[in-house]
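1. one predicted model, sequence on top.
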Amino acid sequence: MVMGTHIARLVRMPNPSLFLALTVLLSSSLVVVHSAGDPKEIEPLLTFRDSFTDPSALSNWNASINPCTGEAANWIGVLCSENGKVLGLQLENMGLSGVVNIEILDPLEDLRTISLMNNNFEGKIPEMKKLSRLQALFLSNNHFSGEIPDDTFEGMKSLRKVFLANNIFSGKIPSSLTKLPKLAILKLEGNGFSGPVPEFTGNELKMVNLANNQLEGPIPKSLSKMADHFFSGNKNLCGPPLKECANLSPPPPGSPPTFPPTPLTPIIKKSSTCLQIALIVVSVALVLVILLFLFFLLRRRREYKTWEEEAFVVESYKPPPSPSVEVEKKAPQPTPAPHVKRTELIFLKDDVQRFDLQDLLKASAEILGSGNFGASYKAMIGKGEVVVVKNYKQMNNLGKEEFNEHMRRLGRLNHQNLHPLLAYYYRKEEKLLVTSFMVDGSLASHLHANRSRDNPGLDWSTRLNIIKGVIKGLNYLYNQLPTIVVPHGHLKSSNVLLGKNFEPLLCDYALRSLINQDQAHKMMTAYKSPEYAKTGHISRKTDVWCLGILILEILTGRFPENYLTTSYDRNMNLATWVNKMVKDKKISDVFDTEMKGAKNCKGEMINVLNIGLSCCNEDSEARPELKEVLKEIEGLKGGDDDDDDSSSTIGEVNVSISRGHKHSKMKGDPSSFDR
């Protein structure tokens, strides 16, 4: 449970929950209006949240605050329209589970998009029919199962995007899904659907992905021009764009071929010569038809092979002028994945495989997430080269020449704890940054994802090595970028990737000068520091504060509230909570109880805790210099030198707090934990 849950409960019983804090634009205003909200929206949302088993990610869903202030969202995971109404819910990658009572959201008249992707929901598909105004539904990568009733999507005339991929659905594809008039993108791959593929009647259909199911029979004409990989993994499917279906009832041996009646029929009867001529004419015509069909097939295949997966985009919706106007008539066209003019990528490293922008755009792509500044895609290039492409649309703070120079500067950086930038593309409206794909994901996912046999969590030794690597990488940035105020500027657990042997790699560093300043002030972690809240300024010590929060997050396993808020709040600060626990002599409750390998390392853990707290001093001048932090962390001897009791556990760490504390000599190190 993240910090701030108890405060939320004082206002209202429901608990919060975590969302990829990094994928929602939190606010377009620094001021959150604390006023009584509209009960027509607040009550359904809080009831919806309470249906989750552990909603600890939605920590700021509070009955006393409006979900929206204009287009600015005050609640995590909420997307807002111009008139301050809830336009969408983007609750992805939050470890959510439990019952999904989507019908509860029916009173939200402006709701157009729901995404619950990458969570742990189980059971039958939610009741959808009541949300007839919905335009996009994203339920991929969960554990939904069972057959989908035929009438599940009946009456949803505005629905354009349906993502149900990688669940455990079975049975036939529901007929109501095939009759949606506005359906443009449908993703059903990675399930257990069986039976024939039905005909789709919509006129706006662009992509239907049915790969890796148990479907059989001929592919209907409405889907015959889709790319063939949309149907792969179904052993008994046939027909264009796959191989032709076998003739199930061949004519008896010796039976003469039959031809449809044509004007040539009487001529054929007259002579064998005419018959030969007719056969030649028909053969030539048939060849021309086949060539023409192949031409259009290849053309369509090139079209659909491009970025198949779209970012989580809420189409610009404006409320209808009156209830009598049908919403679907106002529905705008879907926003495609990044599309740019043909030009070359600019590579910053010499030892990487070269590819051009068209290779990138034609590659099979997978959406990884939608962050504060844009969407991220995983793309496979050439022979197994996997890259990540981040699309930025809030990066216009510098002109083209300054931007290019800054990119070259970042390209020259080289350190074992930095994730290198491989290439970039410049366009006035948007920028693409290309990096390599890291299989093990981010530190945030390892700290906060649900534990399992395959993901047992990080042990103490690994966490300590990650902290050391982060500090070394940050120190390198400080040395190589002396003119930049905050060399990283956006340090948090989701911007620490894990490489081989869990080696930490900092990413999204040194981008502050590129980001539009009004966006940077609202979204970047550096601007959520105490000094910015008090003075409106940041300094190099701001990165140190972010480092301190990160260290405490690694030690406690708690998700820091400052990742979710739009500004600094001392009462919601992780360091405040740690200090309170120390003051109340509850040290054993500070450290992550799921952390293994900590039994004989009490002194070491206390020293690291001291370092983290020192970095989190609200007075930036009292914080240690980064080089002091590096010296202190490298000076740790390891183990529990001053305690020979090898049977000690985390619950007994509090007996060593004073001794562990004496080891620190850094400027700003607290003289006691009672601050």
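-> Sure, I can see it.

2. for the rest of this, base every contact and every neighbour count on C-alpha atoms.
-> Will do.

3. give me the neighbour count for V289.
-> For V289, the count of nearby residues is 12 (other CA atoms under 10 Å).

4. distance of it relative to S283?
-> Look at V289 and S283: by CA to CA, to the nearest Å, they are 10 Å apart.

5. give me the element L45 is part of.
-> According to DSSP states H and E, L45 maps onto helix 39-50.

6. number of nearby residues for E147?
-> E147 has 17 nearby residues by other CA under 10 Å.

7. same deal with T273?
-> With other CA under 10 Å as criterion, T273 counts 11.

8. need the longest helix for the protein.
-> Using DSSP state H, we find that the single longest helix of the chain is helix 272-305.

9. tell me what it is packed against?
-> helix 265-270 (3 or more CA pairs under 8 Å, 6 or more residues apart in numbering; DSSP states H and E).

10. here's the one I want to compare it with:
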Amino acid sequence: MAPMPAPAVALAVLVLLSAVPGYFSDDLNTDAQALQALRSAVGKSALPSWNSSTPTCNWQGVTCESGRVTELRLPGAGLMGTLPSNVLGNLSALRTLSLRYNALTGPIPDDLSRLPELRAIYFQHNSFSGEVPASVFTLKNLVRLDLAGNKFSGEISPDFNKLNRLGTLFLDGNSFTGEIPKLDLPTLSQFNVSYNKLNGSIPRSLRKMPKDSFLGTGLCGGPLGLCPGETALTPAGSPEVQPAGGGAADAGGASSGTKKKLSGGAIAGIAIGCVFGVLLLLALIFLLCRKKSSSSTPATAVEKGRDLQMAPMDMEPKGQNGSAGNGAHVGAVAAAAAAAKTGGATGGSKKLIFFGPMAAAPPFDLEDLLRASAEVLGKGAFGTAYKAVMESGSAVAVKRLKDVDLPEPEFRERIAAIGAVQHELVVPLRAYYFSKDEKLLVYDYMSMGSLSALLHGNRASGRTPLDWETRSAIALAAARGVAHIHSTGPTASHGNIKSSNVLLTKNYEARVSDHGLPTLVGPSFSPTRVSGYRAPEVTDIRRVSQKADVYSFGVLLLELLTGKAPTHAVVNEEGLDLPRWVQSVVREEWTAEVFDQELLRYQNVEEEMVQLLQLAIDCSAQHPDRRPSMSEVAARIDEIRRSSLGDRPATDSAGEGEEPSL
């Protein structure tokens, strides 16, 4: 038989290879097709660089090695919708998959099982739901799995034991139920199942993990303390410890074999004796309590009656001039304090706990707060704020928290971190009160109210315009205040930056307020209003990153420049939020349409206004990595102000303004 010509051999080889499944699918073109299918499903407007005019390996979030896509990192990219099936599985060389801080929903697709090289999955802070699919447990090379802050449900599968290389497993902030299975993962060093609907005893293999790994659950054991019926000598699940000396010779030299077991009669006698002893003890306690109750003094009874009568006082809120307000309950602070004093709110220390320099010599106590007159300042997502005026004439702001169900030790730990922030540009937390039914926070009272009221309040013809110098000074002080909060730790954040949380002294100097409050609420907390300040990657307000703070601050800068309130659903007839509306105008040309009409009268600062506008746009970038840090933001605002003020140093409001109200 004559040999086949070379071209024919080559053609035959190609035909044979093309019949082998997946041979030609494992190339960059197939990776690109899979990425385009992903973009069509969940990121049509979020990934403009993913187009045929740009090489695949230069696309946003894509990393290649040896002509294959090995990493896909799209944190906070604005992805929305459900991940399609049979798409990600085609990226067969993928080692890292990061889709955290997006708005992805539905289940995890099953085709992840076709990614044998996958080592890290970052799916935290989306809205994935359902159970963790079996495909995940086939990823033998998986080292890090982060599914925190989603809506996963069902029981935690024991199949996690199949991932014997797993070093990190984060499942916190979901809706998992049942008990934690026995997990025998020799390399596991990071683990978290906090804020799930779990119960039962923590497995022995996980009791080395810190307490923070199990908060907000019904679990017990290990770092959470003993389970019911569990003792230090007989841990749950372990053999009972024999009585001391049960297997050794006694002092007289007799062997343990001479010791007899107790007879049934002896055991019955001991049990009956114990019952009578307990009953006698209870009777004595009851008699002592009755005696103490009957001997209470008339003065105590009068004092209790007076406290109970405090709640109905000042039922109508008063304005600054003392006139009746809108009918909200103003006596709530007094009622809360009265309930605390009379024992109506169980648990807690029954006193105010102070921070900072006031801790050594508190200027007032719970009794003073009880007697204070109060008026409503406003209602927010985390509670209602009141102005309380003491009998001495000094005023404080009191926030009555809602939706806080933390146990006292955890509340105390988190509130201590908030109270530790003492800075001249941050409204300090002066004190707090904790009980089962009431949680009160006490701050300095700021007489000029909030930036929101100043910007969006009365805009009648008699209003004094808010000039450029005042607005830029407010921006600088607020930026420095937030930057200081960030400087206290790598994960420290404000968590709720908006114009109503920038308060003003009588000289219009800005102070940042209400930092850290999102850390006090539970996983079920949901604000009643959608905030126009929230970064697109934030799906859980309890976990707001510093970059998300920067986004919120960028919206605040846009609010200062445009005079538009971002808390409305839309700011114009096109249905755009404030950052996107500004960007749509800027894309056309730099136009006066963006700026607040009150700013347009200052003709000599147009360049500085444009520079601040560009900074606001940089801060409100959709991708977190493209936003500057808060320290950089403060430095750029300072530089802009210096140029607008003729190179003289911009006024630093630190340490200036009205005296503290306490």
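-> That came in fine, so what should we check first? Nothing here was measured: the structure is a model prediction, and the numbers come from that model.

11. TM-score for the pair, please.
-> Scored against TM-score structural alignment, normalised by the length of structure 2, the superposed chains reach a TM-score of 0.44; 322 aligned residues with a CA RMSD of 3.9 Å.

12. ok so, going back, list the buried residues in the helix holding L45 of structure 1.
-> E41, I42, E43, P44, L45, L46, F48, R49, D50 (16 or more other CA atoms under 10 Å).

13. ditto for stretch 276-287 of structure 1
-> So stretch 276-287 of structure 1, judged by 16+ other CA under 10 Å, has buried residues A278.

14. does K468 of structure 1 touch E634 like I think?
-> Yes: using CA atoms under 8 Å, K468 of structure 1 makes contact with E634 at a distance of 7.4 Å.

15. the two - which one has more neighbours?
-> Comparing K468 of structure 1 with E634 by other CA under 10 Å, the one with more neighbours is K468, at 20 against 13.

16. L464 of structure 1: which element?
-> Assessed by DSSP H and E, L464 of structure 1 sits inside helix 460-480.

17. give me the next element, helix or strand, following that helix.
-> Heading C-terminal from helix 460-480 of structure 1 (DSSP H and E), you reach strand 496-498.

18. next helix or strand past the helix or strand containing M407 of structure 1?
-> Assessed by DSSP H and E, M407 of structure 1 sits inside helix 400-411. From helix 400-411 of structure 1 onward toward the C-terminus, using DSSP H and E, the following helix or strand is strand 423-426.

19. now do the buried residues in that next one.
-> A423, Y424, Y425, Y426.

20. what angle do the helix or strand just after it and helix 400-411 make?
-> Sequence-wise, the next helix or strand downstream of strand 423-426 of structure 1 (DSSP H and E) is strand 431-436. With axes from the mean of the first three to the mean of the last three CA atoms, to 10 degrees defining the directions, strand 431-436 of structure 1 sits at 10 degrees from helix 400-411.

21. what packs against the next helix or strand after strand 431-436 of structure 1?
-> With elements assigned by DSSP H and E, the helix or strand that comes after strand 431-436 of structure 1 is helix 443-448. Contacts defined by 3+ CA pairs under 8 Å, 6+ apart place helix 443-448 of structure 1 against strand 496-498.

22. mind running it again at 10 Å?
-> Packing contacts for helix 443-448 of structure 1, counted by 3 or more CA pairs under 10 Å, 6 or more residues apart in numbering; DSSP states H and E, involve helix 460-480, strand 496-498, helix 540-556.

23. pull out the buried positions in the second one.
-> Neighbour-count burial for strand 496-498 of structure 1, with 16+ other CA under 10 Å as criterion, is recorded at V496, L497, L498.

24. stretch 7-14 of structure 2 too?
-> Applying 16+ other CA under 10 Å to stretch 7-14 of structure 2 flags no residue as buried.

25. ditto for stretch 33-40 of structure 2
-> A34, L35, Q36, A37, L38, R39.

26. export the residues you listed to JSON lines and append columns for distance to M630 of structure 2 and secondary structure.
-> Shown next, in JSON lines, are the buried residues of stretch 33-40 of structure 2 (distance: CA to CA, whole Å; DSSP: H, G, I helix; E, B strand; the rest coil):
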{"residue": "A34", "distance to M630 of structure 2": "37", "secondary structure": "helix"}
{"residue": "L35", "distance to M630 of structure 2": "34", "secondary structure": "helix"}
{"residue": "Q36", "distance to M630 of structure 2": "35", "secondary structure": "helix"}
{"residue": "A37", "distance to M630 of structure 2": "37", "secondary structure": "helix"}
{"residue": "L38", "distance to M630 of structure 2": "33", "secondary structure": "helix"}
{"residue": "R39", "distance to M630 of structure 2": "32", "secondary structure": "helix"}
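
27. need the max-distance pair from the residues you listed.
-> Between any two of the buried residues of stretch 33-40 of structure 2, the greatest separation by CA to CA is 8.7 Å, found for A34 and R39.

28. what is the helix or strand hosting E607 of structure 2 packed up against?
-> E607 of structure 2 is part of helix 606-619 when elements are defined by DSSP H and E. Applying 3+ CA pairs under 10 Å, 6+ apart, one finds that helix 606-619 of structure 2 contacts helix 468-487, helix 546-562, helix 578-588, helix 630-644.

29. repeat that for 8 Å
-> Helix 606-619 of structure 2 packs on helix 546-562, helix 630-644, going by 3+ CA pairs under 8 Å, 6+ apart.

30. need the ones you listed in JSON lines with distance to L429 of structure 2 and mean neighbour count, can you?
-> Below are those laid out as JSON lines (distance: least, CA to CA, whole Å; neighbours: other CA atoms under 10 Å):
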{"stretch": "helix 546-562", "distance to L429 of structure 2": "20", "mean neighbour count": "26"}
{"stretch": "helix 630-644", "distance to L429 of structure 2": "22", "mean neighbour count": "19"}
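
31. out of these, nearest to A431 of structure 2?
-> Each of those was scored for nearness to A431 of structure 2 using CA to CA, and the closest is helix 546-562 (25.1 Å).

32. helices or strands next to the closest one in the packing?
-> helix 468-487, helix 578-588, helix 606-619.

33. tell me the angle it makes with helix 468-487.
-> Put simply, helix 546-562 of structure 2 runs at 170 degrees to helix 468-487, going by the same axes, to 10 degrees.

34. how about the helices and strands packed on helix 606-619 of structure 2 in JSON lines, adding distance to V15 of structure 2?
-> Converted to JSON lines, those look like this (distance: least, CA to CA, whole Å):
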{"stretch": "helix 546-562", "distance to V15 of structure 2": "53"}
{"stretch": "helix 630-644", "distance to V15 of structure 2": "59"}
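
35. buried sites along the strand or helix carrying L368 of structure 1?
-> Per DSSP H and E, L368 of structure 1 falls inside strand 365-370. For strand 365-370 of structure 1, burial by neighbour count (16+ other CA under 10 Å) applies to A365, E366, I367, L368, G369, S370.

36. tell me what the helix or strand that comes right after it is packed against?
-> Following strand 365-370 of structure 1 in sequence order, the next helix or strand is strand 375-381 (DSSP H and E). In terms of contacts (3+ CA pairs under 8 Å, 6+ apart), strand 375-381 of structure 1 is packed against helix 357-362, strand 365-370, strand 385-392.
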